[in-house]
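J.: have a look at this prediction, sequence included:
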Amino acid sequence: MSRRCELTGVGPMVGNNSSHANNKTKRRYLPNLNDVTLQSEALGRGVKLRITAAALRTVDHRGGLDAFLAKSKDTELSANALKVKKAISKIGNAAALSADA
């Protein structure tokens, strides 16, 4: 399992540890990943994702998983999140077509 957020694409960063004597050694800053189940109103079910704590706050701020995925770029999303986004847009398009008829 990769250490990458499925919604924002955030991954590990590289930096230095700095000792008291100012010696530098390489280190990795890992993202704060959490396994969560987010509810999709359009699909009517939960979706399991591995996302950062910051992404979870952003999802809440934007009004849920459906609204977050509608605004997000496809290049940032994982394959699993892309499938969910396509399914949500498919249901949205079908609902819009039935409302016009």
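T.: Thanks, I have it.
J.: for the rest of this, base every contact and every neighbour count on C-alpha atoms.
T.: OK.
J.: so where do the strands sit in the chain?
T.: Along the chain, counting by DSSP state E, strands occupy 13-18, 24-29, 33-40, 45-52.
J.: highest mean neighbour count out of those?
T.: strand 45-52 (a mean of 17; mean count of other Cα atoms under 10 Å).
J.: this is the comparison structure:
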Amino acid sequence: MSRVCELTGKAVMTGNTVSHANNRARRRYLPNLVNVTLISDALGRSFKLRVSAYGLRSVEHRGGLDAYLAKASASELSDRALTLKRAIAKKTAGVEAVVAA
């Protein structure tokens, strides 16, 4: 399982750990990934995703999984999240067509 957030695309970064004597050693900065279950209102079911804590706050700030995926760019989403985004868009497009008629 890779260390990449499925919603924001946050991944491992590298850098230096610097001692008091200014000795430098390479290190890895890992994202704070959490396994969460998010509920899609449009599809009426829940999905298990591996999301960073920052990504989880972003989902809550935008008003839920559906609203977050509607605004998210496809380049930062994982394959699972991208298929979820397409399914939600397809479902909401069908609902809007029924309401407009």
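T.: That came in fine, so what should we check first? From a predicted model like this one, the values you see are computed outputs, not experimental measurements.
J.: before we move on, back to that, wait, which of the strands of the first structure is closest to Ala99 of the first structure?
T.: Ala99 of the first structure lies closest, by Cα to Cα, to one member of these: strand 33-40, at 20.7 Å.
J.: of all the strands of the first structure, which one is nearest Ile91 of the first structure?
T.: Per Cα to Cα, nearest to Ile91 of the first structure of the strands of the first structure: strand 33-40, 11.6 Å.
J.: distance from that closest one to the middle of the chain?
T.: Centroid displacement of strand 33-40 of the first structure relative to its chain, using Cα atoms, centre = their mean, to the nearest Å, is 9 Å.
J.: that one vs the second structure, mean deviation?
T.: Following the fit onto the second structure, the mean deviation recorded for strand 33-40 of the first structure is 0.4 Å by mean Cα distance after the TM-score superposition for the first structure.
J.: packing partners for that strand?
T.: In this structure, strand 33-40 of the first structure packs against strand 45-52, helix 65-71, with contacts taken as 3 or more Cα pairs under 8 Å, 6 or more residues apart in numbering; DSSP states H and E.
J.: how many residues are close by Ala99 of the first structure?
T.: The number of residues packed near Ala99 of the first structure is 8, by other Cα atoms under 10 Å.
J.: do Leu43 of the second structure as well
T.: For Leu43 of the second structure, using other Cα under 10 Å, the count is 15.
J.: most remote residue from the middle of the first structure, which is it?
T.: Here the centre of the first structure is the reference, and by Cα atoms, centre = their mean the most remote residue is Ala21, at 39.6 Å.
J.: name the nearest residue to Asn32 of the second structure, sequence neighbours excluded.
T.: Sequence neighbours aside, Ser52 is the residue nearest to Asn32 of the second structure in space, at 5.2 Å (criterion: Cα to Cα, 6 or more residues apart in numbering).
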